[in-house]
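> sharing a model that was predicted from the sequence below.
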Amino acid sequence: MRALLIIDYSIDFVDDQGALSAGKPAQALEHYLAQTAQEFIDQGDYVVFANDKHEENDAYHPETKLFPLHNISGSPGREFYGEVNDVYQENKGKENVYWTDKRRYSAFAGTELDIRLRERGITELWITGVVTDICVLHTAVDAYNLNYDIVIPEAGVASFNEDGHEWALSHFEDTLGAKVIRK
């Protein structure tokens, strides 16, 4: 069994006006992510929409010292971007569609994600979204440590740091043994 994870494909991370936008590289993923999500859903595979969630006045979260405020609870910036949001809205009541809030880089940290995947017998994770060398990377490392088979479609990940993006793609293959599907 397999699952598609879409990491942080929110307005704040993708839109030009987003608080921490990866810009055009992230926007270029829109159709691929929406189409792939719908295909997974239609085939009965599990699709996880994992989205960063922060509180406006959270002085204790370590990211407040590293990045501008982003993905604030209740803000429009937390909504998924474009066609991906459309796919989520059209399918959110289905048994094989799951939204999880995350407070750290990895979609596994402090969430029920691993339990939900194991309950469904899922062994292969297709990890997509933004940012390749931050949240996608940390999710992939945790997936590796939890013994999942990892697939990273290059057409499904982007970063605001091209060098970091390329490094992460190599790291997925060379260090985590992931299958990277090149464009």
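Ah, there it is. Numbers count the residues shown, from 1 in each chain.

> switch to C-alpha atoms for all contacts and neighbour counts from now on
Noted.

> which residues in the protein form helices?
Counting by DSSP state H, one finds helices in the chain at the ranges 11-14, 23-27, 30-42, 82-91, 113-119, 137-145, 162-174.

> quick one: which of the ones you listed is nearest Phe49?
Distances from Phe49 to each of the helices of the chain were compared using C-alpha to C-alpha; the minimum, 7.9 Å, belongs to helix 82-91.

> list the buried ones in the closest one?
Of the residues in helix 82-91, those buried under the neighbour-count criterion (16 or more other C-alpha atoms under 10 Å) are 82, 84-85, 87-88, 91.

> now the helices of the chain as a markdown table including distance to Leu4?
Formatted as a markdown table, those follow (distance: least, C-alpha to C-alpha, whole Å):
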| stretch | distance to Leu4 |
| --- | --- |
| helix 11-14 | 19 |
| helix 23-27 | 17 |
| helix 30-42 | 7 |
| helix 82-91 | 13 |
| helix 113-119 | 11 |
| helix 137-145 | 12 |
| helix 162-174 | 16 |
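
> adding another structure so you can compare the two:
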Amino acid sequence: MMEHIFKFVLTLNSLLLSLMVFLVKEEIVINSLHPYISNLPNIITYILYFLVILIFTWLSMQLTNTLDTDEIDEGSISVIEPANDAFLPSYLGYFFVALSVPNIEVFFYVFTIICVFIFYSRISYFNPIFFLFGFNFYYIVNNKNIKVLLITRRQLKEPNNVVFNNLRRINNYTFMDMERQVP
């Protein structure tokens, strides 16, 4: 059950930047809410939007402690491929959609459909905010020729000596490693 909640949180987090782009495009700002803050520059609202996204991403990272653990033994990885660049074009597509929708109703309709597709996909949890927290995305292939997505702070290059003792399983194809980079 917790895996589904976490998957839903990651899916929403992956789309929050698109919501921010839409809100900025539409110039929806907090200074119109109350006369006392009417003189605030719009940039304050945009910074608050970004801070909310950072907080939600950080909270989702904290939720990983509730997920099941798994491990990858030394010598069991045959291939490591960076996956950051593979996700970026799709993510930029979300931005272009957010810039082109005409109103909030269409935005929520379109992004609800996208959210459903992301939720039911096997490995679409790409969130560029993870980069700010030091994470990278890698495809790893094990000796049984099974390819999975690994979200980790480590810099991976050589598959021979890589060991993960405390992975968090998002699903059977996506794992998150919360350990820091080992010098």
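Good, I have the coordinates. Since this is a predicted model, take the numbers as computed values, not measurements.

> quick one: TM-score?
These two chains, once laid on top of each other, score a TM-score of 0.25 by TM-score structural alignment, normalised by the length of the first structure; 83 aligned residues with a C-alpha RMSD of 5.7 Å.

> which of the helices of the first structure sits most buried?
The densest packing among the helices of the first structure, expressed as mean neighbour count by mean count of other C-alpha atoms under 10 Å, is seen in helix 11-14 with a mean of 28.

> helices or strands next to that helix in the packing?
Using 3 or more C-alpha pairs under 8 Å, 6 or more residues apart in numbering; DSSP states H and E, the elements in contact with helix 11-14 of the first structure are helix 23-27.

> so what does the helix it packs on touch, helix or strand wise?
Contact partners of helix 23-27 of the first structure among helices and strands, from 3+ C-alpha pairs under 8 Å, 6+ apart: helix 11-14, strand 157-158.

> switch to 10 Å and redo it
helix 11-14, strand 124-130, strand 157-158 (3 or more C-alpha pairs under 10 Å, 6 or more residues apart in numbering; DSSP states H and E).

> among these, which is nearest Leu137 of the first structure?
Across those, the minimum distance to Leu137 of the first structure, taken as C-alpha to C-alpha, is reached by strand 124-130, at 9.2 Å.

> quick one, the closest one and helix 137-145 angle?
Direction vectors for strand 124-130 of the first structure and helix 137-145, defined by axes from the mean of the first three to the mean of the last three C-alpha atoms, to 10 degrees, enclose an angle of 170 degrees.

> on the three-state scheme, Ile118 of the second structure is what?
Put simply, Ile118 of the second structure is helix when judged by DSSP: H, G, I helix; E, B strand; the rest coil.

> number of nearby residues for it?
21 (other C-alpha atoms under 10 Å).

> ok, back up a step: quick one, which of the helices and strands packed on helix 23-27 of the first structure gets closest to Glu173 of the first structure.
Shortest separation from Glu173 of the first structure across those is recorded for strand 124-130, at 13.0 Å, computed as C-alpha to C-alpha.

> distance of Asp177 of the second structure relative to Ala86 of the second structure?
Taking C-alpha to C-alpha, to the nearest Å as the criterion, Asp177 of the second structure is separated from Ala86 of the second structure by 20 Å.

> ah, wrong one, I meant Ile140 of the second structure
14 Å.

> isn't Phe164 of the second structure up against Ile151?
No - counting by C-alpha atoms under 10 Å, Phe164 of the second structure does not reach Ile151; the two are 11.7 Å apart.

> these two: who's more crowded?
Applying other C-alpha under 10 Å to Phe164 of the second structure and Ile151 shows that Ile151 carries more neighbours, namely 23 against 14.

> so that one, which of the three states?
Secondary structure, three-state DSSP: Ile151 of the second structure is strand.

> surely it and Glu81 touch.
No - the pair Ile151 of the second structure and Glu81 does not pass the contact test of C-alpha under 10 Å, sitting 12.0 Å apart.

> would you mind listing the buried residues in the helix or strand harbouring Leu88 of the second structure?
If you go by DSSP states H and E, Leu88 of the second structure is part of helix 84-100. With burial defined by 16+ other C-alpha under 10 Å, the residues of helix 84-100 of the second structure counted as buried are 84, 91, 94-95, 97-99.

> and those residues, which two are furthest apart?
Taking every pair in the buried residues of helix 84-100 of the second structure and measuring C-alpha to C-alpha, the maximum separation is 22.9 Å, between Asn84 and Leu99.

> Asn165 of the second structure against Asp177, yeah?
Yes - shown here, Asn165 of the second structure and Asp177 form a contact pair, counting by C-alpha under 10 Å, at 9.0 Å.
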